[in-house]
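# All I have is the shape, not the residue letters:
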């Protein structure tokens, strides 16, 4: 039995296959530096998988990025990029301390998750929200090819199924 409550989240209005992924500009953070990047420019270089996680200090974010690194997602044909409601400083520290080979967009206002319909308010914290765990595969034109969005907290996908589902043509 987990040492925490599993919470069913309100329904999400997440991205649907065939829809256009919202464009945004945010700091894209590595363990060494960050710079403002827009999703349209990033995606134009090829298929992209956006990985929305709660704040980088959470066990959910750590578990997800550990799993993706172990499975070699940084070697996929699609670029794998995170989105977190954390600051660039927190993300840079998180990436450096864990030696993750990924980049993560800093979205401390949580506006990107809101535009994707996957934001949720933290229990007991008025006005504080974060993204629910979600994976969104988009092509070079920002068309959503596939998406998986958590329906409860915490919830993790079946990664074997997810890998197949998110493969871009």
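Right, received. Where do you want to start? Since the structure is predicted, the reported quantities are computational estimates derived from the model, not experimental observations.
# switch to C-alpha atoms for all contacts and neighbour counts from now on
Noted.
# does the nearest residue to residue 45 once chain neighbours are set aside count as helix, strand or coil?
Spatial nearest neighbour of residue 45, chain neighbours left out: residue 140 (6.6 Å); criterion: CA to CA, 6 or more residues apart in numbering. Following DSSP: H, G, I helix; E, B strand; the rest coil, residue 140 is assigned to coil.
# List the buried residues of stretch 28-39.
Judged by neighbour count using 16 or more other CA atoms under 10 Å, the buried positions of stretch 28-39 are 28-31, 34, 39.
# Ignore what I typed, I meant stretch 77-89.
Neighbour-count burial for stretch 77-89 flags 78-88 (criterion: 16+ other CA under 10 Å).
# What's the end-to-end length of that stretch?
Terminal residues of stretch 77-89 lie 28 Å apart, using CA to CA, to the nearest Å.
# And for stretch 158-169?
One end of stretch 158-169 to the other measures 21 Å (CA to CA).
# which stretches of this protein form strands?
In order along the chain, the chain carries the following strands (DSSP state E): 7-8, 25-29, 34-38, 48-53, 79-84, 103-106, 119-121, 129-131, 134-138, 144-149, 152-153.
# tell me what the third one is packed against?
Packing partners of strand 34-38 (3 or more CA pairs under 8 Å, 6 or more residues apart in numbering; DSSP states H and E): strand 25-29.
# Which residue lies nearest the spatial centre of this protein?
The C-alpha lying nearest the average C-alpha coordinate of the chain belongs to residue 52 (CA atoms, centre = their mean; 1.8 Å).
# can you tell me how far that one sits from residue 24?
Taken as CA to CA, the span from residue 52 to residue 24 is 14 Å.
# From what I see, residue 108 and residue 86 are in contact.
Yes. Residue 108 lies in contact with residue 86 (CA atoms under 8 Å); the separation is 4.9 Å.
# Below is structure B, check it against A:
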């Protein structure tokens, strides 16, 4: 089958791994009705967090990832004690529209400068677009101390997590 896109192998990354403490950050956290600057620490203080790095809103990988998470009910039906949040380069306005279009009740961090992606060593420069960086797809499951309990990071673009594997870890947090 011919693909309408090129598969790109991504370079090695020094992202947080299991047993390490995930970096804290503060960014606008967008929900269905409003957004406010929120730190990752504030979320983990409330319990475990699934932090999902993804490409910009509207790109097919973002749609695919969030449809899968929504349809599986992560943080709602499955692993209801886990707060599921996303993070991408999209603005709060784009996040608000994306949440409405996907009919999702999740919240999404806005990181348009990809500074958080750089902290996690997940910044990916887009080919042929000078100065445009997006987030490499990744999933981190964090406990209340921001300790990484599970990590998956894409090794190529596009690449998607093994949702069954992630889900088994979500339900065990």
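Cool, got the structure. Values in this document were obtained by computation on a predicted structure and should not be read as measured data.
# what TM-score do we get after superposing?
The TM-score (TM-score structural alignment, normalised by the length of the first structure) is 0.96; 169 aligned residues with a CA RMSD of 1.1 Å.
# Looking at the buried residues of stretch 77-89 of the first structure, spot the one nearest residue 129 of the first structure.
residue 85 (8.1 Å; CA to CA).
# Can you name the residues that contact the nearest residue to the closest one once chain neighbours are set aside?
Computed as CA to CA, 6+ apart, the closest residue to residue 85 of the first structure that is not its neighbour in sequence is residue 108, at 4.1 Å. Applying CA atoms under 8 Å, 6 or more residues apart in numbering to residue 108 of the first structure gives the contacts 84-87.
# try 6 Å
Neighbour list for residue 108 of the first structure: 85-87 [criterion: CA atoms under 6 Å, 6 or more residues apart in numbering].
# just how off-centre is the helix ranked longest in the second structure within its chain?
Ordering each helix of the second structure by length in residues (DSSP state H) puts helix 60-72 first. With CA atoms, centre = their mean, to the nearest Å as the basis, helix 60-72 of the second structure stands 11 Å off its chain's centre.
# Just the buried positions in it, please.
Result for helix 60-72 of the second structure [16+ other CA under 10 Å]: buried residues 61-63, 65-66, 69-70.
# of those, closest to residue 150 of the second structure?
The closest of these, once distances to residue 150 of the second structure are taken by CA to CA, is residue 69, at 16.3 Å.
# In the first structure, what sits opposite that closest one in the alignment?
Under the alignment (TM-score structural alignment), residue 69 of the second structure maps onto residue 68 of the first structure.
# Then residue 100 of the second structure?
In the first structure, residue 100 of the second structure lands on residue 96 (TM-score structural alignment).
# ok, the residue lying closest to residue 65 of the second structure once chain neighbours are set aside - how many residues close by?
Nearest residue to residue 65 of the second structure, sequence neighbours excluded (CA to CA, 6+ apart): residue 160, at 7.4 Å. Residue 160 of the second structure has 18 neighbours, counted by other CA atoms under 10 Å.
# What of residue 55 of the first structure?
Using other CA under 10 Å, residue 55 of the first structure has 24 other residues around it.
# Please list all residues in contact with residue 50 of the second structure.
Counted by CA under 6 Å, 6+ apart, residue 50 of the second structure has contacts 84, 140-141.
# circling back to that earlier point, so the residue nearest to residue 65 of the second structure versus residue 29 of the second structure, what's the distance?
From residue 160 of the second structure over to residue 29 of the second structure the distance is 23 Å, taken as CA to CA.
# same check, this time on residue 70 of the second structure
Distance, residue 70 of the second structure to residue 29 of the second structure, by CA to CA: 18 Å.
# Residue 89 of the second structure too?
12 Å.
# One more: residue 147 of the second structure?
In terms of CA to CA, residue 147 of the second structure sits 21 Å off from residue 29 of the second structure.
# With residue 48 of the second structure instead?
Counting by CA to CA, the gap from residue 48 of the second structure to residue 29 of the second structure is 17 Å.
# Give the aligned range of stretch 145-159 of the first structure in the second structure.
Residues 149-163 of the second structure are matched to stretch 145-159 of the first structure when aligned by TM-score structural alignment.
# Next, the distance between the ends of that stretch.
16 Å.
# For stretch 150-162 of the second structure, give me every contacting residue.
7-10, 18, 137-141.
# what do you get for stretch 65-75 of the second structure?
Contacts for stretch 65-75 of the second structure (CA under 6 Å, 6+ apart): 82-84.
# before we move on, what about stretch 29-38 of the second structure?
With contacts defined as CA under 6 Å, 6+ apart, stretch 29-38 of the second structure is touched by 26-28, 107-109.
# ok, 8 Å please
For stretch 29-38 of the second structure, using CA under 8 Å, 6+ apart, the contacting residues are 26-28, 92, 95-96, 99-100, 104-110.
# Let me know whether residue 79 of the first structure touches residue 39 as I believe.
No. Counting by CA under 8 Å, residue 79 of the first structure does not reach residue 39; the two are 11.5 Å apart.
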